[in-house]
Structure formats: structure tokens, C-alpha cells
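>>> Here is a sequence with its predicted model. Questions after.
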Amino acid sequence: MTVIESAPLLSDRLDALIEAETQAFVQREPLSREYSARATHLAGGCTSNWQIAEPQAIWMSHGTGSKIYDVDGCEYSDFHGGYGVSLAGHAHPAIVAAVQRRVTQGTHFAQPTEDAIVVSENLSQRFGLPLWRFGNSGTEATMDAVHLMRAATGRDRILKIEGCYHGHHDSVLVSVLPEPDDAIGPPDAPIGVADNTGIPAAILDLVSVVPFNDLAAVERALLAFPDQIAGMILEPIMMNAGIIHPVGGYLASLKELLHEHGALLAFDEVKTGLTVGPGGASRVVGVTPDLICLAKALGGGISTSAIGGTEPVMSLIADGGYEQVGTFNGNPLAMASARAMLTEVLTPAAYEHLDRLRDRMATGLQDVIDRHGMPWRVVTAGAKGCVSFLPDQIRNYRDFTELDGRFGHAHWLVQHNRGAFLPPWGKVEQWLLSVQHTDEDVDRFVANCEVLAGSLAEPA
């Protein structure tokens, strides 16, 4: 039973808060509303379905430092961070200089530049994998990872985690956010369901879905399909359901178990790579997989991605056994920005700054929660974090489904109306701190959470 179901008065206060904040939201965004009405040649009125959220899309003007500004002139401390892209903040001087310099020298040759060498060397040092290739999005990186696992093993079936998102290619658009009332099977043996239309049943049949933090379920799948499973892809710290940390020993044992059955392990670090630490979650947990996928923060705001791997797996690319190709792969503009990001922005001092801000945020939020007696928890991972609106630790997607989505929506509205910008999908997403955030930004966020908790707390 959720907190809401056990507290009807709290439910009423929550609904009233959402209604009031929605009205305030609409009143402060008249030009955004006009832009949405004007966007008749954009399918759905936006450039991505993730930009469509109640009560309306927010159209942006510009950003600098830790701040962004919408077309109505509203200023926000940016905790959205472009779903994890803006670890450098906005218009960071090092990124601006690198991009400006590269633009004057040519932005596309379909041939490599020296920056690609520097970026690959830096990633190898950070993540402990010797060989790298580049793409243009997280989707491309995870697609290559799945292809490589299949090519390296000669097998077709893959394992994925229930509730994990790995981009929008067929093999991973399975059980991303399945509705509990669908036929999704028992918690320890999920049934894979297509997460979008257009996914062939033949592809769906090649994906086995297991819960996060459940080694026994993985072993059962491996035994059920002997010599058929190419590998498993997962986020080492699950980030499509707030933030869910792996239990102790889970990832190390998972790697060992997969290898015992001739299968490979791929970490999707599109969200965790660089944001949770200099070497991503793999360094934090002390487990180096066969493949790592990076994107989002890597490009410093320019679209790029990377896939790194062990010598045996990546040799398939080197010898032509697997053709990893793309017109814009490792393009000069993306590599210039990524080089600046890795060598000038994400320094040891920058990570010290991020850690300090994270601690300030977590301490401030937990104090607010405790003072108002709310059954919530603060969960962090490096520069990322979230308020989990449940009293107990979430271990997997089924635990996550117990969370009432109205809390996340109310939190988003309260923060937005008071100058802190969060992803609109408040139930599933996280905040992101950037190297340009300040104590003032963090304190604004905490103060807004005080408004949320105070509005929902039981009256004295």
C-alpha cells in the first residue's frame, strides 16, 4: 500500500497543491503557450515526446553558468541538466572556446582529427578499458553494445533489467516502464513487454527480462536458455526509476555468473558515466565490464557518444568482424568539445566541488524531510540525486511502482514556479548538479522543497 492510499487527507492536500501550482505555472508561461500553439508543423508540438508534460511544454531562450531562461523571461537554477547532459553547466568558457575554435577550422570531414586520439586516451585511463569508438547518441552506443555482444558470442538472446531504459532501438525497448496492470508476470520472473509500438514480436522473443539486484533471476534465465544468451546490458546504478543502487556484491557476482555461462556484461553509463565520478559507476563499484556505453555529459552539450570495451570484444571492430560506422561518428566538433570537457572541465577540483554541493543538498533536504515528518528519503549518486517519496529503500522496479507519481509532479511544479528547473517526469528522473552550480542554487532548491513538505505535512 502506498503512502497516499493510507492517508486520504494527505491525498487531498496533494491534489489541491497540484491544482494551485498548475494554475500558477500557466499564468507565468504565456509566451510558451503561444509557441506551443504556433508549433503546428512539429508533430505533437515539440521536438521529443519527453518534452510534452502537463500542463504544457516550456520553450527555452538561453542559458549561462548554472542558470537557464525561458522565452517568458523566467530565470531558473538548472537542475534538469538536459537529462544529464549539462554537467559543465551552460556556456562554460572552456567548451565555448573549443567549439568556437573548431567551427572556424571546419566541422566535418568524415575523417578523424587528433582530438579523437586524446579523448580515447582519456576515457581509457578513466574507465580502465583499452579500446574505444564514437557515435552520436546513447541509443547508438547501446545498440553497438548489443550488436557486439551478439557478434562476439554468436548468440542472439540478451538479458535486460525490468525498468531500465537504454535508448530507442528494438532490442532494448522492452519492459522499460511497464504498467503493473499489464501482463508483466511475477516480480521475480517478469514477462517482457514491448515499450512502444513498432517492436517486432520476433525481437521481443529474443529478450529476457530480470529484476535489478536479483542474481537468482539471472541464473534462472541463463539455465533456461543454455548457450543462447549473448550478454546482459544494465545501468550499474539504475537511473530510470529515481536512483536505485546495486546491493553489495551484486555487480561483481553478476559479471562472474555471466562469464561462467559464456555471456558478456555491458554497462550502460549514458547517465552515470562522468556524473557519478571521474570514472563513472564502474569505478565507484569496482567492477569493469566487457563494454561501457557513454553519452550525455561526455560532449559538454554537443551530441556524441562512446563505447569502450575489452581487447577481445573490440577487436571485432578492428579486424572488420563488426562494422561500427556512422557519418558523424567522432566528428571534429564533438571531439573538440569532448576533449575540453575531459581535460579542462572535469578536473579533480571540479569533482570536489560537485561532491561538496551534493552533500549540502542531501543534508539540507533530509533536514527538511525530518522536520516536517514526511516519509521520504534522499538518494544520491555523485552529481545526481532525487527525493524518493517512499519511506523504504527501493531495490528494483516493482518497488518503484509503489511510488505515487503525484508527488513527483507536485515537486516539479513547486520547484519550477520558484525558479528551480527539474525534468518534468518527476517520478522517474533525477536532479543534476553542474560544475557551475553554487551554494545559492542548492539553497534555492532546498527552500522550495520546504514549501512542498510544508504544504503536505499534517497540520499541527
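Looks like it came in fine.
>>> Going by C-alpha atoms from here, please, whenever you check contacts or count neighbours.
Noted.
>>> roughly how far apart are residue 330 and residue 343?
17 Å (Cα to Cα, to the nearest Å).
>>> Check residue 291 too.
Counting by Cα to Cα - residue 291 and residue 343 are separated by 23 Å.
>>> Which one's more surrounded, the two?
Taking neighbours as other Cα atoms under 10 Å, residue 291 and residue 343 compare with residue 291 leading, 27 against 13.
>>> which ones are touching the more buried one?
145, 265, 266, 267, 307, 308, 309, 310 (Cα atoms under 8 Å, 6 or more residues apart in numbering).
>>> Am I right that the fifth one is in a helix?
Put plainly, it is residue 307. No: using DSSP: H, G, I helix; E, B strand; the rest coil, the secondary structure at residue 307 is strand, not a helix.
>>> dropping in the other structure now:
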Amino acid sequence: MSADASSPRGPWPTSSSSPPGRSTSSAIDPKRVAELTEREEREFLAKRQRSRELWQGATHSMPRGVPSSFQDTPPQPVFIDRGQGSHVWDVDGNEYVDFHNGFGVMVVGHAHPSVVAAVNDRMARGSHFAQPVAEDAAVAEELTRRFSQPQWRFTNSGTESTLDAVRLARGFTGRERLVKIEASYHGHHDSLMVSVEPAPDLMGPVDHPNSVPYCEGIPRANVDLVTVVPFNDLDALERAFSHHDDIAAVVVEPVMMNIGIVLPDDGYLAGVRDIAHRHGALLVFDEVKTGVTIAPGGASERFGVTPDIVCLAKAIGGGLPCGAIGGREDVMATITDGRVAQMGTFNGNPLTTAASRATLLEVLTPGAYAHFDALAEELQGGLDGIISEHDLPFHALTLAARGCVTYRKEKVRNYRDYLDIDKSVPYLSWLYQSNREVLMAPGAEENWTLSVQHSEADVRRYIDNFAEFARDLTSA
């Protein structure tokens, strides 16, 4: 039971759709998936009637009834009323353990006392001046300690961070071309909205992927300045440099998190750095999703590779809009010298930096990361056991506060591997969690974020729900 004809939804795939030429694994019965999906969608819609009313009403003033197209997902959006600790409540009164956590933002949990106190104190003393405040330097110094980047500037989102990184790289090198990874998402600016999960009939050959605009409205000139390569393929990256002498930077998610979680092969990130440097280009890490979530110093720390520029946002802000870019002294000197413009009315906003300071110095302590690791171990062990017991062609992956179930038996190394996944199965799993009091980020990626306020009981609820899903999926 997908959204009906009166729904404001646009042309999005229904729950039963599968990628062209793909089918559900032989271990999974497609008819069983469809049957369970219909049942779970009926329950989902029945329990969220107020959300549906708000959604349909909002279409009069907002396209698709939501403030961001990412929020319009089958079978309908869920409107949230409030959050506290590791839980959120929707407008229909349904309570959830929050594994979504605002697309990876809320590693502090909801209404964390330290963040609330810092923001309230700052608010009482003024919320915006467009002048520097003392907390700006305190946050920059802590980011230097964590990420080994000596100079920092602030932004207001991950999109702004990667936008500024591109401008820095082009200004520093005097070149214009970018290399990006097929299926990585780096925000919604034109320079990098290229080949973000391109359609199979458009993506081109694996050894030479096409550069495909994400949507209409992106100038062809921008697309033509982007060369696309697969993740975990150093040979493809080397070929890109052999064909182009105008590459300013390689922009990469050190751990891909737009298609579940895809880990770098051993030595891959160091290899990317070495190839880029040998050809006079910079390495940019987009750590908007990995920054401070998979280690105190993100992927840079976890994998022991320091890029030339690192982009942060999401989790560093304690729930407020935020972003930051850090870089080498000589790269950031292009800002100091006035060669590259980096600016913004809300950069270093006092509320944001107060929340960031509390997040980094008071909440995300060594004890917080020990807590993440303990919860991740519980999740990994529980999910591995269920997958093994039911002989499911899935695997689980955990990285501190982040993790996912990948609905493929074999490791996913790149976008082409990910296309083997029939999205109807993770969609069904998402419905099971939603209907059993766990809120997940929508989509086939099954990517979760934990918070410092999550408990063992919270992760056990996810595991128990997954166990019920597995039993129902494999029952006759």
C-alpha cells in the first residue's frame, strides 16, 4: 500500500520497485517481501494520521510539503514534535528510540543539558553580532587538536564547507577541475552535484564513469569540470590524472556514507593522497558525516591520513546549523592574503559556537567514545547472530556512533556493488523499525547514528526488532 493518488508525492519509486535488471537475493522470497511490506505500510499510515494531515496541508506553501526533498520519503513523512535524550515523539504521540538523529547530527542526543545550558546562556547575552566572539577561537583550537589542521574557518552547513573547500583548492592550485567519487554526495552546490547515485543507464562504463548532473538547473560547464572515478580504485584515479593536467583537488568521503557505509580498502586513502600530491593537486576529505562520529578526530584519525583540507558540519554543532573547514597553513593563507573569499553573515554565530564548544569539550569526551564502542559492539554481535541464525545475505558494520546493515552478503566497495541491493528489502526493514518504536533515517542505506544518551536497552530494541523482521522474512 504505497501513497495513494491524492498524495502530494512526486515521481518517487514505490516500495516494491527494484533497480532495473536486479532481483532480490535467492535467499529472500520477493512475494514474502511484498506481502509484509503491504502489511507494515498499512500499520505505518494508520498510526500517523496527524502527520499525513500536516503533510498534505503543507503542500500549499512548500513543494512536496517538506522543507527539504530528503524529508519526503515513502510511505509519507513523519512530523516530529519533540526530543529528549535518545528518544523523540511525533505529532501523533508515537515514541521512538532515535537512530536517525537528524541525519547524523545529534550524537549529543536531544536537549543535552550541557548544550542547552551553553545555548541558553549565550542567548541571554545576545544571539548574533556578525563580530567574532571568544568561543570561535576555542572551537578552532579544539578542532586543530582533533584533526591536525592548523587553520580553521566556520560555515553554516556541510554544503558550505565543501563549497569553500572547492574554492580554496582552485585558488591555491590555479586549476579548475575536480575529481569526485561516483555516488558520493557533497552538498547541494553546483560544483559537486555530479554523479550522485546516477541511473544505471546513464552512469557509463565502470573504468570511465560519466559525469551526470544530479538534477536540472546545474550548468553543463560545472559538470564538465568534474571527473568521476569509483571508490577504492587507485588505478582509475591514476588514469584520471593521466588524462587531465588541470585537476585542482580530489574530493572524497573517506568513508562513503551515501550508500550505506563503504569502508576504504587498506592503503586506499594514503594512495589517493600520494597520487594527488604527485600531480600537484590537493586532497579534500568530506568529513561532514564521519567528523567526530567515528573517532574524536573522525576518519582522519581513524585511518591515519591527514588531508590538505577537511570539511566538517553536522555533529560538531550539537544540533545547531554549523560547519567548518580546516586546512594546511599555505592553503588557508589564500584567505589571509585575500586571494580567496571565505565569508558569511552567520559564520561563527555565537549560538552555534557556544553549542560547538560544549559539544566538543564537555560532551564528546573519551568516555563518550568508549560508550559508543560498547554500544557498537552490542549491535554488531546481536545483528551478526541474527543474520547467521537465519542465513540471510546481509552483513552489519559498525564504526563508533555510526553503523548500518547492508543488504548484500559480500562487502560493498563502490557504487556498482551497491546497485546489487534490492531496495525493497531495506525499506521493509525500515518499516519494521518505525512500527516498533525505532526511528531510522529513510532510504535503502540503513545508516544509523547513536548518541551519548543512548542506552543498552535502546540498542537492544533495535536488535529485537531486526530479529522479528528476520523471522518474518524467512518464515514459510
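Noted; the coordinates are in hand. Computed from a predicted model, the values in this text were never measured in an experiment.
>>> sorry, back to before: tell me the one of the contacts of residue 291 of structure 1 nearest residue 432 of structure 1?
Among those, residue 267 lies closest to residue 432 of structure 1 (Cα to Cα), at 20.3 Å.
>>> Quick check: that closest one vs residue 277 of structure 1, distance?
For residue 267 of structure 1, the distance to residue 277 of structure 1 - Cα to Cα - is 15 Å.
>>> Show me which of these two is the more surrounded one.
The neighbour comparison of residue 267 of structure 1 against residue 277 (other Cα under 10 Å) goes to residue 267, with 27 against 22.
>>> can I assume that one sits in a strand?
Yes: assignment of residue 267 of structure 1 by three-state DSSP places it within a strand.
>>> Contacts only, for it.
233, 234, 235, 236, 282, 289, 291, 292, 293.
>>> and with 10 Å instead?
Listed by Cα atoms under 10 Å, 6 or more residues apart in numbering, the contact partners of residue 267 of structure 1 are 142, 145, 232-237, 273, 281-282, 287-294, 307-308.
>>> ok, now residue 137 of structure 2?
Taking Cα under 10 Å, 6+ apart, we find residue 137 of structure 2 in contact with 143, 152, 153, 348, 353, 357.
>>> In three-state terms, label the fifth one for me.
Following three-state DSSP, we place residue 353 of structure 2 in the helix state.
>>> Please pull up the equivalent of it in structure 1.
Structural alignment (TM-score structural alignment) places residue 353 of structure 2 against residue 335 in structure 1.
>>> how much space between the corresponding residue of structure 2 for residue 192 of structure 1 and residue 275 of structure 2?
Counting by TM-score structural alignment, residue 192 of structure 1 lines up with residue 211 in structure 2. Between residue 211 of structure 2 and residue 275 of structure 2 the computed distance is 21 Å (Cα to Cα).
>>> which of those two has more neighbours?
residue 211 (24 against 20).
>>> check contacts around that one.
Taking Cα under 10 Å, 6+ apart as the test, what residue 211 of structure 2 contacts is 180, 182, 193-196, 198, 202-204, 220, 223-229.
>>> where do the strands sit along the stretch 351-460 of structure 1?
377-381, 384-388, 420-421, 431-432 (DSSP state E, counting those that start in this stretch).
>>> how near is residue 324 of structure 2 to residue 218 of structure 2?
Distance from residue 324 of structure 2 to residue 218 of structure 2, by Cα to Cα: 25 Å.
>>> Neighbour count for these two, which is higher?
Neighbour count, other Cα under 10 Å: between residue 324 of structure 2 and residue 218, residue 324 has more, with 29 against 16.
>>> list the contacts for the alignment partner in structure 1 of the more buried one?
Aligned by TM-score structural alignment, residue 324 of structure 2 pairs with residue 306 of structure 1. Going by Cα under 10 Å, 6+ apart, residue 306 of structure 1 touches 119-120, 123, 132-138, 140-142, 144, 269-270, 292-296, 298-299, 329-330.
>>> What about the residues you listed, which are in strands?
Within the contacts of residue 306 of structure 1, residues falling in strands by DSSP state E are 132, 133, 134, 135, 292, 293, 294.
>>> can you tell me what part of structure 2 stretch 245-259 of structure 1 aligns to?
Taking TM-score structural alignment, stretch 245-259 of structure 1 hits residues 263-277 over in structure 2.
>>> Which residues outside the matching stretch are in contact with it?
Under Cα under 10 Å, 6+ apart, the answer for stretch 263-277 of structure 2 is 179, 231-235, 237-238, 241, 247-257, 278, 280-285, 300, 303-308, 397, 399, 411-414.
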